[in-house]
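> Any chance you could fold what I've pasted below:
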Amino acid sequence: MEAVAVSRTPVLELCQHNSVAVQLAKSPFSGDSSYRLSRLGFSHAQAWNLESSQLRLRNAIPRPQQRNYNSGIQASHGDVGVITQEKTKEVVFPQGDTWSVHKFGGTCVGSTERISNVAGIIVDDPSVRKAVVVSAMSKVTDMMYDLLYKAQSRDDSYLEALDTIEQKHRSTATALLGGGKDLENLLKNLEEDIHNLKAMLRAIYIAGHANENFSDYVAGHGELWSAQMLAAAVRKKGQSCVWMDARDVLVVNPTSSNQVDPDFELSLANLVDWYGRNPADCIIITGFIASTSKGIPTTLKRDGSDFSAAIMGSLFRAGQVTIWTDVDGVYSADPRKVKDAVVLSQLSYQEAWEMSYFGANVLHPRTTIPVMKYNIPIVIRNVFNVSAPGTKIWCSPLTSDTCPFEALDQDAADKVVKGFATIDHMALVNVEGTGMAGVPGTASAIFESVKDVGANVVMISQASSEHSVCFAVPEKEVNAVAEALERRFKTALQAGRLSKVEVVRNCAILAAVGQKMASTPGVSATLFNALAKANINVRAIAQGCSEYNITVVVNQEDSIRALKAVHSRFYLSKTPLAMGIIGPGLIGATLLDQLRDQSAILKEEFNIDLRVMGILGTTSMVLDESQLDLQQWRSELKERGEPTDLNKFTAHLHHNHFIPNKVIVDCTASADIAEHYLEWLKMGIHIITPNKKANSGPLDKYLAVKQLQRLSYTHYFYEATVGAGLPIMSTLRGLLETGDKIQEVQGIFSGTLSYIFNNLTGDRTFSDVVKEAKAKGYTEPDPRDDLSGTDVARKVVILAREAGLKLSLEDIPIESLVPAELQDENLSIDDFMKKLPEFDQALTARRLEAESNGQVLRFVGVVDVLNNRGSVELRKFSKSDAFAQLSGSDNIIAFKTTRYQQNRLIVIGPGAGAAVTAGGVFSDILRLASYLGAPS
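Below is the predicted model of the structure:
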């Protein structure tokens, strides 16, 4: 037989059960009738509070080598038995997953209706046993602290404020319960508590000071009242229920960091004792409050109710702890900043730590500690949307050998990066100098100085050269930090061993969190690529060797945009692109209709989310914060339109924080609009356009736009400026980028002029064909705009500049098809058309001459790269040449290069018309989406 001894305590009784000797002794930690049991042959010693001097172990079994017993005296079926004062009646305290623990915050119990709703959730929970931790009613804890402040300030209004608090709970309880014994007892307790509080506050008023014990005593009353009201509400709904003052059970020890550490051993003993006196299957427990080991009331500090729930979950060995809030779960990013953030189905404990540290609305890291030992899941759910499954936070099969197999949610596990969070209003401190390298203790001295001023270091970054140490602190603390460092290193700074203590203000920290990041190649590359393509500069970087976090520092003004950019790139199943359409005319309207018809397919099948945020016309515009309904964009522009304001239009798009990537699509032919391209690119707004005015306008502005495009990740696409939807610009760029040398580009770039000369045959005259083309809508309203050759000349300039020539429009000789006598700007369109037949003879003669030699006339643009020149002219081509074999309004472009000399590279196809031009613009939009991360 094995004896069990309790050191330094008198022996009270020795009993024998199942061949195990058990010795009870007077407890050294309490003056009441509590007893301590020390057990040999079991897992470890455990404290118990008992109202009797006897304890019986049911089926107690000595510890076998291969079995792991949890703390507490466990029967073979997992129950602990105690004997109450009724020495013949046994009460069993059951630990295990028959218990579910719930926690309801102040918002959840903020009113009569909400308390009743919470009571309904409790009653509907099918768990065998329920322990419910509840906070004070919304704002009550703040009101209690305000009482303390007023009393310490000798402000007599604390009495009025206390009366307000009393009335709030009195009226809530009355409305909730209506009447009866529960209400009578609750109001009696409330009245006694208010009486005691008045006495306590009066003492604080006289002293002008309240120590921490007094403050904790006052602040914790809100939980006492809400727990009693909720327990009564549950009973009113027909379920037996008791409430627990957690100060009778939960014992904590204060630490030096304004936190507390639970005493699990003593708390479990108190819980078993309490349960022996109050056996129940539904217990409402006060959150936030506890007692010290000396029995003095205290709190778990701010946001301590979640911690209370986790501690209770551990003590009960519950199957699950549910934290009820006002959101559907933990989001992949702050939904107030990222509209497309999604609720995560699952997080590991470690991932939850990281996200909460960086400001995400998850849990305080300490909340998970009590439940981690037993792999008890914490589920975050929405009290106002009970149908939402919430987010489960528990062990990860990647890091825990004891994690159950079912913990692996494959969909959640497949996410390399689980979520993103930001900390705003930070500052970087950079301590730099060659004298730091290889000098032991420099970093220690730096951070000792930071500690001395009480600043919090959020992130540290140091290169292996040891030339500098960079760290981030809250901006409100940076002045004190910088001054402390300059004092500490004054001698080193004067001697030149340190070159500077530099402060970079207006920063924000962005963190990417995910358990598999370190073991997955390319995560960092993808993160920084997403930031670069959103035109965001990274100021500092930190990544530890753990698998959970990559941290970057960006400018404060880029914080939300950076968050959206990386979230979109990693987490969403689509690439959102905010679009502003300028010019809802023929081409713009056609593009909008194409977007309307195709956007749903692009989103579903190609993960591209195109959102038109605004449409700007000549006189009116319409803007929307999320996206315009393209099914009825015309009516929206008409009914909701406001006067055109390009600055407001730009600001609306630029300041939209829900979508990081923005693009302006200029479907006009306006030189005034083109003037804004450089400004938009500097703002990080991408540009797509068929407007030729920018690329053929002043050379210095063109070069500035191209230079900015090369130096940034802001894109400027203009495929449709030459050849509508034909791949002319991309073909030219492809030749140059692969090392080919362009010698000459020649083409029929005008669909109008292509149609005219393709149909100028037989007895037909030039004026007849022009009249026909105008009637069919091939020409501009004023045909002289086509016949002058200026449009072709602009395309020649665009191609010449793309090929590397620095030509301007005035450098291009143009053979105009408008007779000199009809070039008067005052001549009306009708008069021009009437007089044009008078000049047919000259062109007819040139046509007949060409035909007599087996040739045809074609109006072409030429870029002569070898001779650094361009031209627009009427040329003759053999009838066997590809230029002679066009039909309709087709365009043709021939590239003569080093590789393509004998046989030119030819692009041919429709080069005019709203549908093909809009299609070319649409193609550029999809190319931009691909550059920004969409599947190509």
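> alpha carbons only for contacts and neighbour counts from here, please
Will do.
> Where does His567 sit: helix, strand or coil?
Per DSSP: H, G, I helix; E, B strand; the rest coil, the secondary structure class of His567 is helix.
> Setting the sequence-adjacent residues aside, check what's closest to it.
In space, and not counting its chain neighbours, His567 is closest to Phe420: 6.8 Å by C-alpha to C-alpha, 6 or more residues apart in numbering.
> and that neighbour, that's in a helix?
No: looking at Phe420 with three-state DSSP, it is strand, so not inside a helix.
> Quick check, it in contact with Ile509.
No: contact status for Phe420 versus Ile509: not in contact, 10.5 Å apart, counting by C-alpha atoms under 8 Å.
> and Leu485, how many residues sit next to it?
19 (other C-alpha atoms under 10 Å).
> For Phe420, see how far away the nearest residue to it once chain neighbours are set aside is.
Distances taken as C-alpha to C-alpha, 6+ apart put Ser449 closest to Leu485, at 6.2 Å, once the chain neighbours are dropped. According to C-alpha to C-alpha, to the nearest Å, Ser449 stands 31 Å off from Phe420.
> I'd like the structure of this one too, to check against the first:
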Amino acid sequence: MRVLKFGGTSVGSAEAIARVKDIVASLKDEAVVIVVSALGGVTDRLIRMANMACEGDEACISELQLIINTHEELINNLFESENAAEVRALVSSEIEELDTLVKGVFLIRELSRKSLDRISGMGERLSSRIIASYLGANWYDSRNYIKTSFEFGRNQVVYEKSEQLLSKLKGSLGRLSLFPGFISSNGKGESTTLGRGGSDYTASLLAAAFDADVLEIWTDVDGFMTADPKVISRAYCIDHLSYSEAMELSHFGAKVIYPPTIIPAYRNKIPIRIKNTFNPSAKGTLISEQSESGARQIKGISSIKDVTLITVQGIGMVGVPGISMRLFSCLARVEVNVVLISQASSENSISMVIDSSRSDVAVRAIREEFKPELDKKQISRIMQEDEMAVIAIVGEKMKQTTGIAGQLFNSVGKNGVNIYAIAQGGSEINISFVIKEKDLRKALNAIHEAFFLSQYQRLNLFLAGKGTVGSKVLDKISTQAQKLMADNRLRIRLVGIAGSRSMILNREGLYPDTVIQQLEKEGVPGCINDFKNKIIEMNVANSVFVDCTASEEVADIYLQLLEANISVVTANKIASSSSYQHYSRLKRTAAEKGVKFYFETNVGAGLPVISPINDLVRSGDRIVRLQAVLSGTLNYIVNEMSEIKPLSEVILEAKQKGYSEPDPRIDLSGTDVVRKLLILARESGYKLEQEDVEVEPFVPVEYLSQPSLEDFMEKVKELDELFEDRRQRLYLEGKRLRYAASLEDGKAKVGMVEVDKTHPFYELEGSNNIILIWSENYNLHPMQIKGYGAGADVTASGVFADIIKVANV
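Coordinates of the predicted model:
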């Protein structure tokens, strides 16, 4: 025998009920017991109508007629006219009773619990009559077999009596039997209900009493999901759960099955299968005594929103017996259900989570109960924190498995999610904790990735700058995506991009190949601060902000992003070369928040310069001296100058090839090299400011101060002959000109140097950079780093390497 329960969405229309008929017909000669809910949404409408009647709202009569019309329309759609008349006659007594009840409540303006039970249970009485007729099933009134008593503020099933009545019925059941869910009766024969989700409970009681082979819960989802698919698009169906796992997931918000449903099935070891009426071929979720072998330690994540955390605190609670009993007894008296409890080991505080709609009632009850202790300051305060959420991770295999809690709290902590209370039962199949509701989506995504998609790590990128470097980074994201997934188990997803005046963001991802065109067509107007606010507001897990601009305005938002637990990768030198106080605050904030602040391309473009310095310093070595050619632009200029190609022409060429800044004067002033040297010095452990660096510009200051770039390009021609004379002199002396940076004895200097063939700078070609590092360990022969130091391609490669490092470090 099978017991099949069909929920409100499964019987919500004539088309859906036709699907039910097909499902039942596929079972052929097998004995089947069917339990049905009210038509989708009808129970809510009945309760709303009853409350309207109690308040004297005449619209309740119109609502009553709409409910009646809904059922009459269903009958007309399911049956031919002659049969439809018979079915309408069959349900006429229920409709008359409903009409009488609603009008009675309206007249006396009173809605008793007994009246509400009768009205709210009418949906199942009507739907079950109609569906039984359509399926040709024998109809049974569940109120005759499922008995309840009112205890602890709710109707409790009297198991022994109910099982006795159902057992007597078992032998007389035919091949196809149908029961309304949700409804029951008390010892006086008065109609009662089993609470929201009670139709599942009805089905489980029947399955247990009839010793069914399986209980199937047919709904509108494929089964229990690893997490809420409305929040986590990558959630997937769980094949198998134990009774305990399913109970825990249901208790903490997984609305697939009503939690008490599991108890009768568990007692009689009846497997439960969750199936989708609208996708019957899907395997669904099997719930049984044992979880399957080889399963993950974590089977699912569930969550509850709209809850309040209440904490009772005071040293007068320590060691005093009966405090907990009084606390939870006073809440029970006002019918407040406690979802989670957490108590400090010192006994000086107890925290509990309740539904937010009952928070004021709960706080008043606690204050009244503990008034003497509050007056005497034995209890110091009762805190109420609203807009909270509870997350629970569930799995039988968590028992005695080390590292689960560490992995859990690391995944949420590195994303900046604060935990307010924690609870773990002795059974070790559940870890629950309380967070702010605004952080729920981020936390769920981080946990789901950590436990269910751990073979892949995802980074969510927000890119500022769509120019030469930015577009090259987009190319890298596009072309390297498959390789990163295969080799590094890393998924990089672009979720936002901003230009100078517009931006576009999409939580589900943007296509890097077409996003620049999309930004131009669909971008929302906004400045970089607007973009920053949107990033923080989106609150996406594993977020990385990537700056491919040279903008001071963009650099100014780093601190707020880091404080919001968003990693920063930047090719922009401004932040790291600003005041030492700001630089150190950025580094400190990243460390404190557990996020990354990477700026390898600030020096040497794609060359690994900062990382080796960091490694030396972390190993305990001390850097004592630096010498470097750090400007690919200026090195290109000195290498390309010749008799036939003067200084002014080479400067223009460097600009046209993209080696220099859009305004070459920034390079020629030495400012760019100063910034780079300052960054190297700081990473080496020296607390220097820009004014501490002695600077000799590449060209005299009076040339750099021309009012426009055009004026400068014209005036700099005056230096062509001077530079050519110097070049020829050095050639005859066997030397070459270099624009270099140095750090020695804590003193920093930038300017022209003349080097001979014995110096490593002599053979430096094109736009290459070179950095020489002397330390206490590298004191005779310096560490030498040499290679391309300019160009969009190498800079983009360096930025991309930093992005990957965010995931790997």
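> Need the three-state assignment for the most centrally placed residue in structure 2.
The residue lying closest to the centre of structure 2 (C-alpha atoms, centre = their mean) is Lys442, at 2.5 Å. Put simply, Lys442 of structure 2 is helix when judged by three-state DSSP.
> which residue lines up with it in structure 1?
Matched to structure 1 by TM-score structural alignment, Lys442 of structure 2 sits across from Arg561.
> so that match sits right up against Lys662, yeah?
No: taking contacts as C-alpha under 8 Å, Arg561 of structure 1 lies outside contact range of Lys662: 10.6 Å.
> if we can go back for a sec, higher neighbour count, Ser449 and Phe420 of structure 1?
Set Ser449 of structure 1 next to Phe420 and count neighbours by other C-alpha under 10 Å: Phe420 wins out with 29 against 22.
> ok, the more buried one - contacts?
By C-alpha atoms under 8 Å, 6 or more residues apart in numbering, the residues touching Phe420 of structure 1 are 332-334, 355, 510-513, 563, 567.
> Mind putting those into a markdown table with neighbour count, distance to Leu300 of structure 1 and secondary structure?
A markdown table is the format used below for the contacts of Phe420 of structure 1 (neighbours: other C-alpha atoms under 10 Å; distance: C-alpha to C-alpha, whole Å; DSSP: H, G, I helix; E, B strand; the rest coil):
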| residue | neighbour count | distance to Leu300 of structure 1 | secondary structure |
| --- | --- | --- | --- |
| Ser332 | 25 | 28 | coil |
| Ala333 | 27 | 28 | coil |
| Asp334 | 22 | 26 | coil |
| Met355 | 31 | 22 | helix |
| Leu510 | 24 | 29 | strand |
| Ala511 | 26 | 28 | strand |
| Ala512 | 30 | 30 | strand |
| Val513 | 26 | 28 | strand |
| Leu563 | 26 | 33 | helix |
| His567 | 25 | 34 | helix |
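> quick revisit: what distance do you get for the residue nearest to the centre of structure 2 to Ile679 of structure 2?
Distance from Lys442 of structure 2 to Ile679 of structure 2, by C-alpha to C-alpha: 34 Å.
> just Val339 of structure 2 next, same as before
The spacing between Val339 of structure 2 and Ile679 of structure 2, counted by C-alpha to C-alpha, is 52 Å.
> the more surrounded of these two?
Ile679 (29 against 16).
> Which secondary structure element is home to that one?
Here Ile679 of structure 2 sits within helix 671-683, counting by DSSP states H and E.
> now that helix: how far from the chain's centre is it?
Here helix 671-683 of structure 2 shows a centroid-to-chain-centroid distance of 38 Å under the convention C-alpha atoms, centre = their mean, to the nearest Å.
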